[in-house]
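Enquirer: coords please:
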Amino acid sequence: MREVKYAQLSDLEPIVAIDQQVIGHANRRGEIEKAIRNQACLVIKEGKATGFLLFNTQFFENAFVSLIIIAPEERRKGYASSLLKYFEKNSPTEKIFSSTNQSNIEMQKVFQKNGYTPSGMIENLDPGDPELIYFKYKKNQ
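Expert: As a prediction, this is how the structure comes out:
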């Protein structure tokens, strides 16, 4: 059964393992642990951890989904959408922002599928690959 919840410290190792599988190193371990301690990390499980979402509220005092990572073998099964939907219901702010590189077509499709609106672009973060900003109002249910 698919379950989304706020990550606990017991979820740290499986989450770091997924992140390492995707980016090739464990450099974000400290960031992930801090997010878990601050209740700013969601984990999705179906028997085992299959992905996670990190967020903060430092984007002009609005919620910002800074990272969504799904294990490569579990992609295109709706896990990213499940994380976003859970976050939308539980967001600490009414406005939710996120972003992805222009080259990340799959994540752009996830945002579009979930009703996020393009909200601008930031140049010069990654040379030749602008960051696309997305926006949505919190779901009130």
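Enquirer: okay, CA-based contacts and neighbour counts for the rest of this
Expert: Noted.
Enquirer: For residue 137, list the residues it contacts.
Expert: The contact partners of residue 137, taken as C-alpha atoms under 8 Å, 6 or more residues apart in numbering, are 88, 94, 95, 96.
Enquirer: Burial check on the third one, number of neighbours?
Expert: Translated: residue 95. Neighbourhood size, residue 95 [other C-alpha atoms under 10 Å]: 16.
Enquirer: Could you do the last one as well?
Expert: Summarising burial for residue 96: neighbours were counted as other C-alpha under 10 Å, giving 23.
Enquirer: still on that earlier bit, now, the contacts of residue 137 that are in helices?
Expert: If you go by DSSP state H, the contacts of residue 137 have residue 88 in helices.
Enquirer: Reformat the contacts of residue 137 as CSV; add distance to residue 82.
Expert: Shown next, in CSV, are the contacts of residue 137 (distance: C-alpha to C-alpha, whole Å):
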residue, distance to residue 82
88, 10
94, 19
95, 18
96, 15
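Enquirer: Here is a second sequence; please produce its structure as well for comparison:
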Amino acid sequence: MTQLLEARLEHLDEISGIDQEVIGDFSRREYLRTAINEKRCIIKQREKGIAGFLIFTNDFFENSFISLIIVKPTERRRGVALTLLDFYIEMATTPKIFSSTNQSNTSMHKVFEKAGFIKSGFIENLDEGDPEIIYVKFK
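Expert: Got it, this is the predicted structure:
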């Protein structure tokens, strides 16, 4: 059984563990806790655990912004990120949804394109030598 649902604090350890597996440390644990407490974290739950999660805000120049999508490494290439994106797009409260990824993250560029996002610009100097590409989806 697969479910998409709002994360609860009881999910924090598992979400934080997935994040640590992907980025190599627990530096975002409090950020994740805050997103869960503020009801801004969606998870894809499978029988064997959480496959991935998405964090969003609604204050990006008065638009929705997906700030983080993380998929458990063993669940990659199975449509988890696309499912999370599609679910969030349906629930977003603004007519435009923005997100971003590093220029080097070719896998995420493909996911955004499959989900109907288009490139909207870029930001230099966040990660040295790897610009952040901004995407937008119109509802």
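Enquirer: Considering the contacts of residue 137 of the first structure, which are maintained in the second structure?
Expert: Shared contacts between this structure and the second structure among those (both residues aligned by TM-score structural alignment, their matches' C-alpha atoms under 8 Å) comprise 94, 95, 96.
Enquirer: Closest to residue 81 of the first structure out of those?
Expert: When those are ranked by distance to residue 81 of the first structure (C-alpha to C-alpha), residue 96 comes first, at 14.3 Å.
Enquirer: thought the closest one was touching residue 133?
Expert: No: with contacts counted by C-alpha atoms under 8 Å, residue 96 of the first structure stays clear of residue 133, the gap being 10.6 Å.
Enquirer: my guess is residue 39 of the first structure contacts residue 6, does it?
Expert: Yes: when contacts are counted by C-alpha under 8 Å, residue 39 of the first structure is listed as touching residue 6 (6.4 Å).
Enquirer: mind listing what's buried in stretch 15-22 of the second structure?
Expert: Going by neighbour count (16 or more other C-alpha atoms under 10 Å), the buried part of stretch 15-22 of the second structure is 15, 16, 17, 18, 19, 20.
Enquirer: so residue 16 of the second structure sits right up against residue 35, yeah?
Expert: No: contact between residue 16 of the second structure and residue 35 fails when scored by C-alpha under 8 Å: they sit 11.9 Å apart.
Enquirer: what packs against the longest strand seen in the first structure?
Expert: The longest strand of the first structure (DSSP state E) is strand 48-59. Secondary-structure packing of strand 48-59 of the first structure (3 or more C-alpha pairs under 8 Å, 6 or more residues apart in numbering; DSSP states H and E): helix 12-23, helix 29-37, strand 41-46, strand 62-70, helix 79-90.
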